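Novice: curious how this folds, go ahead:
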Amino acid sequence: MAAHSKENLMSLSMKTKSPVTFPCISKATMFALCRQALRRALVSPTLAPTSGLPAGPTLLANNFSVAATLHKLQDDWFMPAPKKWPKKNDEIEPPQEPGQPRNQAWVVHYRNQIRYSPKKMLPIAQMIRGMSVDEAIKQLTFVHRKGAKIVIEVLKEAQEMAVRDHNVEFKSNLWVGESFCGKAVTIKGIRRHARGKLGIIHYRYCHYFVRLVEGPPPKHYYDPPLTPQQKLEEFIQELRDRRVKYGT
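Specialist: All right, here's what the predicted structure looks like:
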């Protein structure tokens, strides 16, 4: 009787052809439900070993590897890291001729997606240009700002990289050849105002880049100011180099 009743119900449903109705769900809710279902599928409890299936811990380990891969892909898409700057560590200089001075070793390092405004980070990065590493770290300890603490950490990491990977003998025998920052992602938020109005909040991120060079620091990192005599000679040379149109 149960089999006949089941067949009767199936034939009745085929004859009526009643459409299947779904509740009205917005796109945001649908994506949220799909995301929750994906998380449950990836981080699932251990399954009992059955015929044709591997043991539970193996499936769980595979799930975690897939979740880590998806998380990394999301980070790379949403908060990308610089690609050209770290490749400078792989550059190889051509062989030198006998008698030429030895090329100075150098190392580049960076930190990406710092939750700090690039406008605030730029003066800190400019301050240590041309200093030795020890002097730069010493000066930054007196700057009571979040960016200074981050730059100190990056400088110490670059020191370790220089000794470990680039055959630098003494980590103190380095000076800051380049130090600058770049703009990263900017996330927009909303702040409630009076009378039902909204204001936009900008959460700014930045990248910090540094290059350490082996050897003592130079006397002048920037060009020294010109003397009055040099300024006069430069002005006279500009007058001699000028071109007068339609002149005889």
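Novice: could you use CA atoms for every contact and neighbour count after this?
Specialist: Fine.
Novice: give me the buried positions along stretch 182-193.
Specialist: Within stretch 182-193, the residues that count as buried by 16 or more other CA atoms under 10 Å are Gly182, Lys183, Ala184, Val185, Thr186.
Novice: just give me the longest strand of the chain.
Specialist: strand 174-192 (DSSP state E).
Novice: strands along the chain, start to end?
Specialist: Using DSSP E, strands in the chain cover 106-114, 174-192, 198-214.
Novice: that older thread, same for the longest strand of the chain, what does it pack against?
Specialist: On a contact count with 3 or more CA pairs under 8 Å, 6 or more residues apart in numbering; DSSP states H and E, strand 174-192 meets strand 106-114, helix 118-127, helix 133-140, strand 198-214.
Novice: make a markdown table from the buried residues of stretch 182-193 and add distance to Gln237 to it.
Specialist: Below are the buried residues of stretch 182-193 laid out as a markdown table (distance: CA to CA, whole Å):
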| residue | distance to Gln237 |
| --- | --- |
| Gly182 | 38 |
| Lys183 | 40 |
| Ala184 | 43 |
| Val185 | 46 |
| Thr186 | 47 |
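Novice: what sits against Glu169?
Specialist: Going by CA atoms under 8 Å, 6 or more residues apart in numbering, Glu169 touches Val163.
Novice: distance-wise, check it relative to Gly177.
Specialist: 18 Å (CA to CA, to the nearest Å).
Novice: same question, Trp77
Specialist: From Trp77 across to Gly177, the span is 31 Å (CA to CA).
Novice: more neighbours: which of those two?
Specialist: Neighbours around Trp77 and Gly177, counted as other CA atoms under 10 Å, are more numerous at Gly177. The numbers are 21 against 10.
Novice: for that one, give me its contacts.
Specialist: With CA under 8 Å, 6+ apart, Gly177 has these contacts: Arg129, Gly130, Val210, Arg211, Leu212, Val213.
Novice: looking at the protein, which helix is longest?
Specialist: Secondary structure of the chain per DSSP state H: the longest helix is helix 56-78.
Novice: so which elements touch it?
Specialist: Using 3+ CA pairs under 8 Å, 6+ apart, helix 56-78 sits against helix 27-42.
Novice: got the contact list for the helix it packs on?
Specialist: With contacts defined as CA under 8 Å, 6+ apart, helix 27-42 is touched by Leu60, Asn63, Phe64, Val66, Ala67.
Novice: closest to Asn112 out of those?
Specialist: Among the contacts of helix 27-42, Ala67 lies closest to Asn112 (CA to CA), at 22.6 Å.
Novice: what about that closest one, neighbour count?
Specialist: The local packing of Ala67 (other CA under 10 Å) involves 17 other residues.
Novice: what sits closest to it if chain neighbours are left out?
Specialist: Nearest non-adjacent residue to Ala67, counting by CA to CA, 6 or more residues apart in numbering: Leu42, 6.4 Å away.
Novice: the structure of the following sequence is requested for comparison with the preceding one:
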Amino acid sequence: MSFIISRIVNPSSAKWLYRSLSTTQCTRKMELGNERWHEPSSVPGTSKTYMWPSYNERVHLPEEGLIRPAYVTHMRSMIKHSPKRMWYYASFVRGLTVDEALKQLSFIDRKGAHIIREVIEEAVELAVAEHDVEYRTNLWIAESLSDVCDRIKGYRRHARMRFGIVEYKYVNYYVRLEEGRPPKHYYSVKEAKTPEEQLNEWLNEHRRKEIPRI
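Specialist: Sure thing, here's the model as predicted:
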């Protein structure tokens, strides 16, 4: 039992566990932080390793009174696409259900939208096959991110023996699906508040003010 706990407890908070281990068990404390869910994983299409797929291997401590919904993380690397344009498609599907996101992306006839649709479908299959999600329609997009993966510079020949620099940009796309229904307002800024809530927020904001000392 001590060995199982030592593999799931955070290394920073597991010092109390080391004192209770026997001499033979103390050798296992070196394994803390070296589990497979702390190691970067390789992704098809590139030689780089990423931490995003490793979240699928993490083990969470049970908390009393808290039901943690199932989630799955998935990504695609080295996508030949503009980073600025991919950001629009990634932020477009945040907070939507999987069915609604796939339906909305099917109306956008762009390369980035097609790629994100494929990645979401792969994540749904991964959730059903490996994470025991009962209903594939009971998933929503909790996180949808993109960043720059690589920039490869090239040259373009112009007239009169001149050359111009060309940048070939590649991006990564990350998605995290979570089981359950999405929140009513994904962004708290857009949440509609009643007059009473606005008044209480205004009062609390002014009560937190401090008069600077001279």
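Novice: format the contacts of Gly177 of the first structure as a markdown table; extra columns: neighbour count and distance to Met161 of the first structure.
Specialist: Output for these, formatted as a markdown table (neighbours: other CA atoms under 10 Å; distance: CA to CA, whole Å):
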| residue | neighbour count | distance to Met161 of the first structure |
| --- | --- | --- |
| Arg129 | 21 | 19 |
| Gly130 | 23 | 20 |
| Val210 | 22 | 12 |
| Arg211 | 22 | 11 |
| Leu212 | 24 | 10 |
| Val213 | 22 | 12 |
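Novice: with respect to Lys6 of the first structure, which of these is nearest?
Specialist: When those are compared for distance to Lys6 of the first structure (CA to CA), Val210 wins out at 74.1 Å.
Novice: from Thr16 of the first structure, how far off is that closest one?
Specialist: With CA to CA as the criterion, Val210 of the first structure and Thr16 of the first structure are 73 Å apart.
Novice: cool, Asn8 of the first structure as well?
Specialist: From Asn8 of the first structure to Thr16 of the first structure the distance is 12 Å (CA to CA).
Novice: give the equivalent position in the first structure for Lys103 of the second structure.
Specialist: Here Lys103 of the second structure is matched to Lys138 in the first structure, going by TM-score structural alignment.
Novice: neighbours of Leu102 of the second structure, how many?
Specialist: Residues lying near Leu102 of the second structure (other CA under 10 Å) number 19.
Novice: pretty sure it is touching Glu118, no?
Specialist: No. Contact between Leu102 of the second structure and Glu118 fails when scored by CA atoms under 8 Å: they sit 9.0 Å apart.
Novice: by residue count, which helix of the second structure is the longest?
Specialist: Per DSSP H, the second structure has its longest helix at helix 111-130.
Novice: give me the buried positions along it.
Specialist: Per 16+ other CA under 10 Å, helix 111-130 of the second structure contains these buried residues: Gly112, Ala113, His114, Ile115, Ile116, Arg117, Val119, Ile120, Ala123, Val124, Leu126, Ala127.
Novice: pipe those into CSV and attach distance to Ser41 of the second structure per row.
Specialist: Output for the buried residues of helix 111-130 of the second structure, formatted as CSV (distance: CA to CA, whole Å):
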residue, distance to Ser41 of the second structure
Gly112, 24
Ala113, 25
His114, 25
Ile115, 21
Ile116, 21
Arg117, 23
Val119, 17
Ile120, 19
Ala123, 16
Val124, 20
Leu126, 16
Ala127, 18
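Novice: what does Ser6 of the second structure correspond to in the first structure?
Specialist: Alignment note (TM-score structural alignment): Ser6 of the second structure has no counterpart in the first structure.
Novice: shouldn't Ser6 of the second structure be within a helix?
Specialist: Yes. Ser6 of the second structure: assigned to a helix according to DSSP: H, G, I helix; E, B strand; the rest coil.
Novice: separation between it and Glu205 of the second structure?
Specialist: 44 Å.
Novice: picking that back up, would a markdown table of the helices and strands packed on strand 174-192 of the first structure with distance to Thr29 of the first structure be doable?
Specialist: Formatted as a markdown table, those follow (distance: least, CA to CA, whole Å):
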| stretch | distance to Thr29 of the first structure |
| --- | --- |
| strand 106-114 | 30 |
| helix 118-127 | 36 |
| helix 133-140 | 48 |
| strand 198-214 | 24 |
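Novice: can you check which of the ones you listed gets nearest to Ala2 of the first structure?
Specialist: Once those are compared by CA to CA, strand 198-214 is nearest, at 62.3 Å.
Novice: contact partners of that closest one?
Specialist: Identification of contacts with strand 198-214 of the first structure by CA under 8 Å, 6+ apart yields 104-118, 151, 155, 158, 168, 173-193.
Novice: gap between that strand and the chain center?
Specialist: Relative to the centre of its chain, strand 198-214 of the first structure is centred 9 Å away, using CA atoms, centre = their mean, to the nearest Å.
Novice: what is the corresponding segment of the second structure for it?
Specialist: With TM-score structural alignment applied, strand 198-214 of the first structure matches the range 163-179 in the second structure.
Novice: average gap between that stretch and the first structure?
Specialist: After superposition onto the first structure, stretch 163-179 of the second structure lies on average 0.6 Å away from the residues it aligns with, using mean CA distance after the TM-score superposition for the first structure.
Novice: list the buried residues of that stretch.
Specialist: Buried, per 16+ other CA under 10 Å, within stretch 163-179 of the second structure: Lys169, Tyr170, Val171, Asn172, Tyr173, Tyr174, Val175, Arg176, Leu177, Glu178, Glu179.
Novice: wait, what's in contact with the residue lying closest to the fifth one once chain neighbours are set aside?
Specialist: What that stands for is Tyr173 of the second structure. The shortest distance from Tyr173 of the second structure to any non-neighbouring residue, by CA to CA, 6+ apart, is to Ser146 (4.4 Å). By CA under 8 Å, 6+ apart, the contact set of Ser146 of the second structure is Pro83, Met86, Trp87, Ala90, Val171, Asn172, Tyr173, Tyr174.
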